[in-house]
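Asks: no sequence on this one, just coordinates:
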C-alpha cells in the first residue's frame, strides 16, 4: 500500500469526490479544518460536482459564486476555499487525499475515470455507506477503491444525517483508518481533517465492521419506515431496531469473523447510526411513504429524493441475493422480510410473526446485547 518513494511533506491537498448533500456537508467540514490547520493542509479543497443545470445555470458556477450547493444542500454556506470542478480528473489531479462520497452504484464508473489520475502516494477515505455486494461475494468500498486504484482507503461512517451535520448540530462519527508504517497521511492527520467542534471523530481499526454497518443499517431503516408508516408506534420500532442490529452483527460474524463486536454495539457507525437512520433519513422516509401511499419504492425515490437514491433499496436486493446463494435467508428474517416487502408484495403486517422464534434469535452469534 505504501510507495517506495519518500513520504511527501505537508501541506497536503484534499479533494472531495461527490457533491450530494452528504458530499457537500463533508466538503464543508474538511475545508474548515484545512483552513484552520495550514501546517497540515492546503486551504483550497476541490469538490467534484456532476455538472447539471439549476434554474438555467451550471451548478458548479452557482457553487463557486454563491458558496452554496443550492440543489443538494440549500441554505448552507460552504467555505470560500471550496472550489467546485465538473471534470473529475481535474478535481482529483495532484491530490494527496481523496474523500469519496458518491452513491455506491456509481463508484465503478468513477474509479474507471480516475485510474490514469491517481498516483501511488495518494490516500483515500470513503464516506460511502455501502458495500459492493453480489451473489458471488462482498467487496468493501474501501477494498474496491484499493483494488481499482491501488491506493489505501479508510472508511467513515456514523450517525450523520447530512442536513444536521451541515447545520453544525452536534454529532459523532467513526473512522477506520490504519495506514502502513511510514505513510505521510497518518491516522492523526485524518482525524484532524474530519474532527470539528460539532463533529467528533472516533478512530478504530475495524474497516470491515465500519463498512458493513454503513451498508446494513439502511436495510433496518427501511423496516423502521414500514413500522412508522403503518403507525405501529415506538415499541414496535424499538423491536425492529434491536432485531436489525442483531442481524447486522450476525452478518459480520458469519461472513467476516475478524469484525469486532464493539464496532456494532459501541461505535457511532453501529448502534448510533441505526437509531438515527430509523428515525430519519431518506431510507426511513421513503419506506414510510410506501406504506402510506401504496406506491412502488422506485416511484417514490423519483418523487421524494431530488435525484438522489435510497441506498437501502439496492442494498436489500444485493444482500438477499448474496444470502440466497448461500442458503442463509432463514438466519436473517428481518433482512429477508424487507426484501420481500419491497419486491415481492409481502404484507408488512406479517413482520411480528416473521420475527418470532427464528434461528437468528436463538443463535449464539446473535445473543442479547
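Replies: Arrived safely. In this text the structure is predicted, and so the values were computed from the model without any measurement.
Asks: use CA for all of it now, contacts and neighbours both
Replies: Will do.
Asks: pull the residues that contact stretch 294-313.
Replies: If you take CA atoms under 8 Å, 6 or more residues apart in numbering as the criterion, stretch 294-313 is touched by 20, 72, 103, 129-130, 215-219, 221-222, 282-283, 286-287, 289-290, 342.
Asks: of all the residues in that stretch, which ones are buried?
Replies: Neighbour counts over stretch 294-313 (16 or more other CA atoms under 10 Å) mark 296, 297, 300, 301, 309, 310, 311, 312, 313 as buried.
Asks: in which helix or strand would I find the third one?
Replies: Secondary structure assignment for residue 300, by DSSP states H and E: helix 297-304.
Asks: so how far is the following helix or strand past that helix off the chain centroid?
Replies: Using DSSP H and E, the helix or strand that directly follows helix 297-304 along the chain is helix 311-325. With CA atoms, centre = their mean, to the nearest Å as the basis, helix 311-325 stands 16 Å off its chain's centre.
Asks: just the angle between helix 311-325 and helix 297-304, please?
Replies: Angle, helix 311-325 to helix 297-304, by axes from the mean of the first three to the mean of the last three CA atoms, to 10 degrees: 160 degrees.
Asks: got another, please set it beside the one above:
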C-alpha cells in the first residue's frame, strides 16, 4: 500500500483521490481552504466540482499541508499552474519535509506553462524542490492524457500516460492508478507529454470558438489536425520526441479536449464565439481556464524560438489583443498557400518532423 498525498481538491484531484483509494492506497486529499476541507470531510462530497462523487471513507481530507504530506511516498500536485510554485514553496519550507530521510516521488497532473518563466510544471517543481535533497535526484512524474474527471468517477474506460526520465518512478505511478477501467502507460519523454497537455488547451479554446460561431465538423477537423501540427513543431523545437504527439498525451488529449463540452477550455471558447469577452468568460468560470494563460506563454515562446504557430497566434490575437474573431479567422484562412507535409528522407528514417512544415 502506497501513502499518497494529493494537493488540490478540484475536479481532477478529487477524481484521482477516489481512484487511488479504490485501488486500496492510503490517500490524503489537501485543499488550501479550511472550510472546503471541513465540508468535504463531513459530507464526503465535493459538490462545487464533482456533484456525483462520493469520497470513500478511507480518504483523509485536510487543509493542513504538513499533515497532508507527512511520510507520503508520493506527493501529487493537482493544482492550477499558477498555484504550483506557491504551494511547492510552502512545501519546501516545512521542517517535516526537508528533514525526511525517505525521498518521495513528486507527481503532477496539471497542464499548463508558468507565466513569465515559461517553465513546464516539472521545471517549476525542480526549481523549487530540486536542491532540498542534494545527494539525490528528485523523481518527478507528469500524469497526463485524455481524461475528463466526470467520466473517471463514473468508471468510464480511460487511458493516460505517466511520463518521467526516471522510469521506475513512472512505473510506480502506473501501479498506483491502473485498474479495470483506468489504464496508465509509461513514457520517458516528459518534455513532450507536458507540452502536449498544456498546448492542447489552446486548440480546445479555438474549437469552442468555432462551435460558438456555428461552424461544423469540417472546421473542427481542420483545427485539430493543424493544431496538432503546430504543437508538434514547437515540441520538437523544445526537445520533445515528435512521436509522443501521436500518443495519448498528444492526439488523444487533443481530441478529447477539443471535442467535448466537458472541457472548460472548450466551454470558454464557446462563450467567446457567442460574443462574450475573454475577460468576462474567465471571470465567470468557476474553474481555472488553463488555455487562456497558456496561449499567452506559448505565443511568447513561439516568437522567441521563431516557430510558426498560426493558430496559436490567432487565438492570442483574440484573447490578448481583443481582435474580432471573424477577422482573425479570415486572416488565418487567407495566409500564403503551402504544401501540407514536407519530409526529408533522413527525417522520415529517424522519425523527425521538419520545423517549418507539417
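Replies: Nice, thanks for sending it over. Fair warning: this is a prediction, and the values are worked out from it, not measured in the lab.
Asks: TM between them?
Replies: Here the TM-score for the pair of chains, by TM-score structural alignment, normalised by the length of structure 2, is 0.86; 331 aligned residues with a CA RMSD of 2.1 Å.
Asks: can you list the buried residues of stretch 294-313 of structure 1 in a markdown table and add distance to residue 238 of structure 1?
Replies: Formatted as a markdown table, those follow (distance: CA to CA, whole Å):
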| residue | distance to residue 238 of structure 1 |
| --- | --- |
| 296 | 26 |
| 297 | 23 |
| 300 | 25 |
| 301 | 25 |
| 309 | 25 |
| 310 | 22 |
| 311 | 22 |
| 312 | 19 |
| 313 | 21 |
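Asks: between which two of those residues is the distance greatest?
Replies: Taking CA to CA as the measure, the buried residues of stretch 294-313 of structure 1 span a maximum distance of 15.4 Å, between 296 and 311.
Asks: just list the residues touching residue 69 of structure 1, thanks.
Replies: 24, 59, 62, 63, 76, 78.
Asks: need the residue closest to the centroid of structure 2.
Replies: For structure 2, the residue sitting closest to the mean C-alpha position, by CA atoms, centre = their mean, is residue 111 at 1.9 Å.
Asks: what is the aligned counterpart of it in structure 1?
Replies: In structure 1, the residue paired with residue 111 of structure 2 according to TM-score structural alignment is residue 129.
Asks: helix or strand: which one has the closest residue to its match other than its chain neighbours?
Replies: Distances taken as CA to CA, 6 or more residues apart in numbering put residue 214 closest to residue 129 of structure 1, at 4.4 Å, once the chain neighbours are dropped. Using DSSP H and E, residue 214 of structure 1 sits within helix 207-229.
Asks: now that helix on structure 2. Mean distance?
Replies: Aligned to structure 2 and superposed, helix 207-229 of structure 1 gives a mean residue distance of 0.5 Å (mean CA distance after the TM-score superposition for structure 1).
Asks: so where in structure 2 does the helix or strand following that helix end up aligned?
Replies: Scanning forward in sequence from helix 207-229 of structure 1 by DSSP H and E, the next helix or strand is helix 234-255. Matched against structure 2 by TM-score structural alignment, helix 234-255 of structure 1 falls on residues 217-238.
Asks: next one: that stretch to chain centre, how far?
Replies: 17 Å.
Asks: then stretch 111-127 of structure 2?
Replies: 12 Å.
Asks: show the end-to-end separation of it, please.
Replies: 17 Å (CA to CA, to the nearest Å).
Asks: burial count for residue 62 of structure 1?
Replies: 17 (other CA atoms under 10 Å).
Asks: that one matches what in structure 2?
Replies: Under the alignment (TM-score structural alignment), residue 62 of structure 1 maps onto residue 39.
Asks: on the three-state scheme, its match is what?
Replies: Following DSSP: H, G, I helix; E, B strand; the rest coil, the label given to residue 39 of structure 2 is helix.
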